[in-house]
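> can you look at this prediction? I've put the sequence above it.
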Amino acid sequence: MFKRIKNKFIRYIAFGIYFLIVLVCAIQLNFLGLFGYSPTKKDITMPNVNISTELFTADSVLIGRYFDEDRNPVAFDSISKNVINALVATEDVRFYKHSGVDFLGLGSGIISTLTGDKRGASTITQQLAKNLYRTRYNKSVGLLGRIPGIGLIVTKFKEWMTAYKLETRYSKAEIITMYLNTVSFSNNSYGIQTAARRYFSKNASDLSINEAAVLVGMLKGTTMYNPMRNLDKSRERRNVVLLQMQKANYIDQAQVETLSKEPLVLHTDNKDVHAGEDSYLRAAVERWLEKWAEDNDRDIYRDGLKIYTTINSKLQKHAEEAVAKQMEVLQRRLKNAWGDEEPWRDLSGKVIPGFIENLAKKTDYYKYLTKKYDNRTDSIDFYLNQKKQMEIFSWKGERLREKVQMSTMDSIKYYVTMLNTGVMSMDPYSGEIKVWVGGIDHQFFKYDHVNQSKRQAGSTFKPFVYLAALESGMTPCDQVQDKPVTIKIDKGDSIEVWEPKNADWNFSYREMSLRWAMARSVNSITVQLTEKVGADKIAEAAHRVGIESKLNPVPSIGLGPNDVSVFEMVNGYSTMMNEGERLTPILVSRIEDYDGKVIATFKPERKQVVDKQDAWLMTYMLRGGMEEPGGTSQALWEYDLFAKENEIGGKTGTSSEYVDGWYMGVTKDLVTAVWVGCDDRNVHFKNSQTGEGSKTALPIFGLFMEAVYKDKSLGYTQGKFPAPTVEITKKYKCVTPRPFREESLSDSTAVDDGVDLEDIGSGEVIQEEGAETPEGDVDMGALSTEQDVVATKLRDSLDNVG
């Protein structure tokens, strides 16, 4: 065909054009798999950009992000002109004159590089093509791409083709906007808006010439010129960008001289940036939406969604502040209680031998040392006890951080004695969760103590016994005598006898109304009611109102030996507050797509599970903790909570050996649960004066509600509980016998609800019946499951070893 062309020069040109056409078609079609994937017209029309999802409170405060790449795209007019000028001057000075591939610029770029003026040869459009479509990734390279030299030519040619397609589809403004929204600025910051927030705590539209020069300068090497890591190098690179801007006539020499002398000042404390960091709430919503995302083919890490939670940011802040204030006090109290004694004790109060050593053996660091030193104990012990610098959680440190010299063994001892907490507050009428505090610090303690951790409920479980009693036909005024109780347990080949005791180990022999008995948390009456109603009925009632954990229907069920979560307890108490209608608690109210269109809303499921009369009577009985003589909630009088005849109900709880402290608080608007304890159940308080729920958990509720009522912007007012909406036919206005003398019931008011599981008699009997008690040996399985106290943060030790 080409031989017919007589002019040799034209023949060569025709052959070249023909070859180019064939090559383009072959690359586009990936002929015989030689060239790999090339972006299609659809790819160019709908470029795939991963956008971070943002997490908001109900009052629109940003509290978190989900992302593979932290990116928040902005429009062209939301980018400072300084950034556009710096980018064009440094990366592609002929950007507005070429059509994607600048062959003139390619030649001059090579010459400039050889003369010391380092400027890239690729255009901005080519770089965008590479960023968007990964033309140099292995999966985009065909068989020819594996041949050195040939592969580079093929991928570069594909970049040219893709750049040309981009130029024919988009304007210059759109191309430069896409580029700045996709490029990486290190520290997991993708796009100019995220970078502006992370490094300078401002929007991309507000960046100064120098700030723009810093960020554009990073594009040459995000590690070498990262201002957080290498401030001097970053400043030098900034000044190079300023010179390029002068050459391109964007700024004059006087500006360069002035700007290049300015110090490089970063502002990295932007709260929106830190919202991208992990937190209990962020992790909880992530778990919450796992199934939704799968069912709806959504990716919360890439789709740029806006997720609105039910959390109120001000309530959340008040709860977190209450936790911080009380937990610091409690941590000091726990340390002072034991002094120089070792606090890890078995049920008999004896120190558990080898406790710390057993914990150490469960760490990755120990496994590493065992392998490296072939199980030689002397070498392993040496490194386990070698002190090194590490950052630890500390109530004394700045931002709860403290740098110390500690060995691995020291850090295990330190963390295993650290108290933690879980707090949740919910609107019982809407099912909306308003507060979620999963622990004292998510960076150091990953395990969420609201819905992942389950602990013995202690006496906070008793209201479910009284609910079952009301459902059996009893009334709040029915009388039961506080007296010794003997329970015979058939073990098959033998009969075990259990004689539960009250908190003060005494019995008053008084007739007490159900309301008074629950208010004073009398164990003997709780057990009598359990025997009368049936443990299985109590378990069924608890499950019906919101407890989903397995409950062993043993005689001691009312004293709280079963493990439950803070989340479940809030749900259970909320059902009673909500006239017996059980709501499925919701943490997310709605989800919007990137364009602001609502794509999902969430409402609670509702089911009437308790008779309205019995439910209202239970809220009335919960008020007894404040209103009845010797009620266990009366430490709340210390807080400013009782103006305008405000009514508060609640129940304290303490598990065996003061391991778990609970408080369940109910007001006319909120149901709140607080749990306090160490993650390892073998570490706990020493006695009732320091370790029971009224001393540990109740003050957090008191501080929280005090702050809530003082914050008038929240709209939560003090006042009485809602009146019943149905006729109350059961007698409930019962009179407590007067005069009432505290000594008549010994000092049980001082002991609150006491050591519930210890007080029920033989620990062995209850253990056989299914009530869990702290084990004598270290339960590393529990430690790893509830929260690997060691492994989550003590990896600092491993990082410092070769």
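Done, it's in. Residues are numbered from 1 along each chain as shown.
> from here on, contacts and neighbour counts on C-alpha atoms
OK.
> hey, where'd the helices end up in the stretch 201-350 of the chain?
209-218, 231-247, 253-259, 271-274, 280-288, 290-295, 313-338 (DSSP state H, counting those that start in this stretch).
> now swap in the stretch 51-200 of the chain and tell me
Under DSSP H, counting those that start in this stretch, the stretch 51-200 of the chain gives helices at 81-91, 103-114, 124-133, 150-169, 172-182, 192-200.
> for Asn249, find the nearest of those helices.
helix 81-91 (8.8 Å; Cα to Cα).
> returning to that earlier point: let's have the helices of the stretch 51-200 of the chain in a markdown table, adding mean neighbour count and distance to Thr421.
Formatted as a markdown table, the helices of the stretch 51-200 of the chain follow (neighbours: other Cα atoms under 10 Å; distance: least, Cα to Cα, whole Å):
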| stretch | mean neighbour count | distance to Thr421 |
| --- | --- | --- |
| helix 81-91 | 23 | 47 |
| helix 103-114 | 15 | 60 |
| helix 124-133 | 23 | 45 |
| helix 150-169 | 20 | 54 |
| helix 172-182 | 20 | 41 |
| helix 192-200 | 24 | 31 |
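> and Leu55, which of those helices is closest to it?
Of all the helices of the stretch 51-200 of the chain, helix 192-200 sits nearest to Leu55, with 15.4 Å by Cα to Cα.
> packing partners of the closest one?
Applying 3 or more Cα pairs under 8 Å, 6 or more residues apart in numbering; DSSP states H and E, we find helix 192-200 packed against strand 70-71, helix 172-182, helix 271-274.
> how far out from the middle of the chain is the last one?
Relative to its chain's centre, helix 271-274 lies at 15 Å (Cα atoms, centre = their mean, to the nearest Å).
> next up, a structure to set beside the first:
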Amino acid sequence: MAKKKTTQSKKETLDFTKYVRWFWILFLCGVAAVILPFLLASWGFLGEMPDYTRLENPETNLATEIISSDDKTLGKFYFDDNRTPIGFEELPKNLVDALIATEDTRFFEHSGIDGRGTLRAFFFLGGRGGASTISQQLSRQLFVGVASRNIFSRLTQKIKEWVLAIKLERQYTKEEIIAMYFNIYDFGNNADGIRSASRIYFNKEPIDLDVKESAMLVGMFKNSSLYNPIPSRNPVGVKNRRNVVLSQMFKYDYITEEVKDSLQKTELDLDFTPETHSQGIATYFREYLRGFMKDWANDEKNRKPDGSKYDLYSDGLKVYTTIDSRMQQYAEDAIAMHMPRLQAEFDNQNTPDRNKTAPFLDLTKAEETKLMNDGMKRGERWRILKNQGKSDKEIKASFEKPTQMRVFKWVDGKASEVDTVMKPIDSMRYYKSFLRPGMMSMDPLTGHVKAWVGGMNYKHFQYDMVKQGKRQVGSTFKPFVYATAIDQLQFSPCDSFPRTQITIEADKYGNPEPWTVKNSDGRYSGKQTLKDALASSTNTVTARLMNEIGPQPVVEMAKKLGITSEILPVPAIALGTPDISIYEMVAAYSTFANKGVYNKPVMVTRIEDKNGTVLYQFKPESKDVLSEEVAYVTVNLMEGVTQAGSGKRLRHNSKWLANSSVYKEVMTGYPYELTNPIAGKTGTTQNQSDGWFMGMVPNLVTGVWVGAEDRAAHFKSIHYGQGASMALPIWGLYMKACYADKTLDVSDGKFDKPSDLKIDIDCEARDEGDIGGSELPEDNIDVDF
């Protein structure tokens, strides 16, 4: 009996041991089933996993950022990703609070995976919210990608996401993970990352975002397409989503109930500021800079450590420029204020009943046809169709077919786009009817370019009139003649010359025929001092100076002043026949303001890579051109232009449009009323095709040009067609704004006078019969051979 019981006891013990063994087998298998997928994922058996190098340097495309001299972002270069990363310290507390309250309330407590949240999501099948932590979401965006529709693939992705979240938590601090999360997200409308989103939707840096702005941006994490305010296909949803974020912030004690309730009643208050290549500030300068950067990147001296080229659109370079964002804005504002007014008068004078060949003047039908045909062949439409194998006849026929298009138009004094149906040939004529501006502003002491406006709207007028465009400079060339005469013959501003008509003989200086010079006012009696002659832009006096010194020394002087455009050594250059760019003219005039020292214009001071390593540092290029005495005397001559000549209107309220049939009821003039010393020169070319004004104060030289694409499009009379009416107002408005901004240091003092000045500049006592510098009509080029 006892033996039977012993046998039964052993059997029960064996059975229990078997159960225990199976329990541990099943338990260990369960643990292995949980752990093994993570191990397999980390080993790469479930698909490629990033190594620690990629974890330390996630592969994201970073835009190249263009930074102004006052540390503002002017724009960016990018293809797909307009992303500029920022650090955690640049994020406002309310933005971080909104993220934590909405996306991951236990973010600072877990190590990448929220166990409580995962169990909740599992038991309630996601009905009470998901379980993805911020770290998981970041790993998904950086390395895993869009969730697959296949259940097995999706499970595999989730496992990889968990593994990577833990690795990220080990690799980075919590603050770094939050910053990366904000930097990686695509907020739509080219707003890649929080910095772009903040600038595009609210026109401010992230650190300046308030609570409701932060709540809207965090709300977009749920679905940036569905909850995107621009274009708002779901306006109620966008606002409701923002309010959900505000409610979450209240729930977790980040804001009070009173703040929540008040903010939920407010509108979104967007300040939408797109960041595209054709919009924003300094568009023409940015396009110039694109070419500069491409040339820099193509230079074999500027290579990455591995020998490859830097990518302007994805390597996150920082380009520090000399452009001052404030001055750039004032320059663009001045153009935007003046040009629609000038254009309105131009259009008024070119109605079909007033001008049957509008916008062209003085053209025969054959000349007009040739001009339009040449324009067709230079255009993008012709190039594209030619590349498609179309014949000239087919291409010309396409210009006669009405087409839907969006065209530029001044509407109520503002640049706008309007939808219309127009033949391409008519759209060509339409765009040729617009007067266009160009403007550059530079510090003569350093060569730093402060403002660059190549036109009035880059999207519709892409030709840059600062550096690409070259036009006849008219009387703005005359200071080069005067400076050469002063330098070679030591003339004084007080020396007098007859205003009488002068003829320079044939063959002299290579003249093909005798050249008789005329004054536009028709006055030839008496004499004028050089200062008065330049102020009133008297052609005959300038021609007499040219006859004294010859054209070759003037050409050499212009070249030393930085003019690189071709200048023929003929007497007619005295009146400004050469085609020269604004860029060259501003640099040349800056030499006078800088005491005879030429500084090559500087636009880029340095280039850094994404880690802040300096890749390029500019080296100033300067040379002595004139003695300080000659430079000062030339400046003194040009001061007479704003004291008694065509620039005198800068001293009072300009009424230049007072007689305008378009603006006589609303236009009261521009209130310049500048009292500080200003040196300058207006210029007007043949038939009023080009209007110029070059203006200087001791530490700022600015050149302005206005004209149409074709010289045949111009004002009929000099009243509106002179440089003092077309270009000078832009300069005056710009300088007025610069002086009003007390954060700028634009000089309002005198030009420095040399201590050893020997040339007499005191012209109070004039010879009897001299004609003063009364405000005479601006001279235009009038060359008769």
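All right, it came through fine. Computed from a prediction, not measured in an experiment: that's the story for all the values here.
> now what about the TM-score between them?
Superposed pair, TM-score by TM-score structural alignment, normalised by the length of structure 2: 0.75. Supporting alignment: 724 aligned residues with a Cα RMSD of 5.1 Å.
> most centrally placed residue in structure 2?
Nearest to the mean C-alpha position of structure 2, counting by Cα atoms, centre = their mean, stands Ala282 at 1.9 Å.
> closest one to Asp478 of structure 1 among the helices of the stretch 51-200 of structure 1?
Per Cα to Cα, nearest to Asp478 of structure 1 of these: helix 192-200, 64.4 Å.
> is it true that Phe56 of structure 1 touches Ile63?
Yes: Phe56 of structure 1 is within contact range of Ile63, at 5.5 Å (criterion: Cα atoms under 8 Å).
> ok, back up a step: with respect to Pro47 of structure 1, which of the helices of the stretch 51-200 of structure 1 lies nearest?
helix 124-133 (6.8 Å).
> give me the contact list for that closest one.
39, 47-49, 88, 91-92, 95, 100-101, 135-136, 159-160, 162-163, 166-167, 175-176, 178-179, 182-183 (Cα atoms under 8 Å, 6 or more residues apart in numbering).
> re earlier: include distance to Tyr466 of structure 1 when you put the helices of the stretch 51-200 of structure 1 into a markdown table, please.
Shown next, in a markdown table, are the helices of the stretch 51-200 of structure 1 (distance: least, Cα to Cα, whole Å):
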| stretch | distance to Tyr466 of structure 1 |
| --- | --- |
| helix 81-91 | 68 |
| helix 103-114 | 84 |
| helix 124-133 | 64 |
| helix 150-169 | 72 |
| helix 172-182 | 61 |
| helix 192-200 | 55 |
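> compare those helices and give me the one nearest Glu328 of structure 1.
Closest among the helices of the stretch 51-200 of structure 1, once you apply Cα to Cα, is helix 192-200, at 31.2 Å.
> check the mean deviation of the closest one from structure 2.
Helix 192-200 of structure 1 differs from its equivalent in structure 2 by a mean of 4.3 Å after superposition (mean Cα distance after the TM-score superposition for structure 1).
> ok and that helix relative to helix 209-218, angle-wise?
110 degrees (axes from the mean of the first three to the mean of the last three Cα atoms, to 10 degrees).
> the alignment partner in structure 2 of Gly693 of structure 1 and Ile730 of structure 2, how far apart?
Under the alignment (TM-score structural alignment), Gly693 of structure 1 pairs with Gly723 in structure 2. Gly723 of structure 2 is 11 Å from Ile730 of structure 2, where distance means Cα to Cα, to the nearest Å.
> same deal with Leu125 of structure 2?
Taken as Cα to Cα, the span from Leu125 of structure 2 to Ile730 of structure 2 is 66 Å.
> repeat for Pro777 of structure 2
For Pro777 of structure 2, the distance to Ile730 of structure 2 - Cα to Cα - is 19 Å.
> between those two, which is the more surrounded one?
Ile730 (31 against 16; other Cα atoms under 10 Å).
> thought the more buried one was touching Glu332?
No: Ile730 of structure 2 is not in contact with Glu332 according to Cα under 8 Å; the separation is 9.3 Å.
> how far does stretch 58-72 of structure 1 stretch from one end to the other?
Where stretch 58-72 of structure 1 begins and where it ends lie 21 Å apart, using Cα to Cα.
> my error: substitute stretch 502-518 of structure 2 in the last question.
Termini of stretch 502-518 of structure 2 sit 8 Å apart (Cα to Cα).
> quick check: closest non-adjacent residue to the match of Gly693 of structure 1.
Leaving aside its sequence neighbours, Gly723 of structure 2 sits nearest to Gly691 (Cα to Cα, 6 or more residues apart in numbering; 3.7 Å).
> map the one you found onto structure 1.
Match for Gly691 of structure 2 (TM-score structural alignment): Gly661.
> now that match: how far from Leu617 of structure 1?
Gly661 of structure 1 is 26 Å from Leu617 of structure 1, by Cα to Cα.
> closest to Ala212 of structure 1 out of the helices of the stretch 51-200 of structure 1?
Nearest of the helices of the stretch 51-200 of structure 1 (Cα to Cα): helix 81-91, 4.8 Å.
> tell me which of the helices of the stretch 51-200 of structure 1 sits nearest to Pro343 of structure 1.
Using Cα to Cα and comparing these, the one that lies nearest Pro343 of structure 1 is helix 192-200, at 43.7 Å.
> list the buried residues of stretch 490-508 of structure 2.
491-505 (16 or more other Cα atoms under 10 Å).
> and of the residues you listed, the nearest to Asn699 of structure 2?
Pro493 (23.1 Å).
> look at Gly661 and Leu617 of structure 1 and report which has more neighbours.
A direct count of neighbours by other Cα under 10 Å for Gly661 of structure 1 and Leu617 places Gly661 higher, at 32 against 24.
> tell me how far that one lies from Arg681 of structure 1.
Taking Cα to Cα, one finds Gly661 of structure 1 at 12 Å from Arg681 of structure 1.
> same question for Leu419 of structure 1.
Distance from Leu419 of structure 1 to Arg681 of structure 1, by Cα to Cα: 11 Å.
> between these two, which has more neighbouring residues?
Arg681 (25 against 21).
> what does the more buried one align to in structure 2?
Match for Arg681 of structure 1 (TM-score structural alignment): Arg711.
> do the same with Glu786 of structure 1
By TM-score structural alignment, Glu786 of structure 1 lines up with nothing at all.
> run a quick neighbour tally on Glu786 of structure 1.
By other Cα under 10 Å, neighbour count at Glu786 of structure 1 equals 19.
> for it, give me its contacts.
Contacts of Glu786 of structure 1 by Cα under 8 Å, 6+ apart are Tyr447, Gln452, Ser453, Lys454, Asp679.
> what does Lys388 of structure 1 give?
Val404, Gln405, Met406, Ser407, Ser797, Asn800.
> repeat that with 6 Å
Lys388 of structure 1 makes contact with Gln405, Met406 under the criterion Cα atoms under 6 Å, 6 or more residues apart in numbering.
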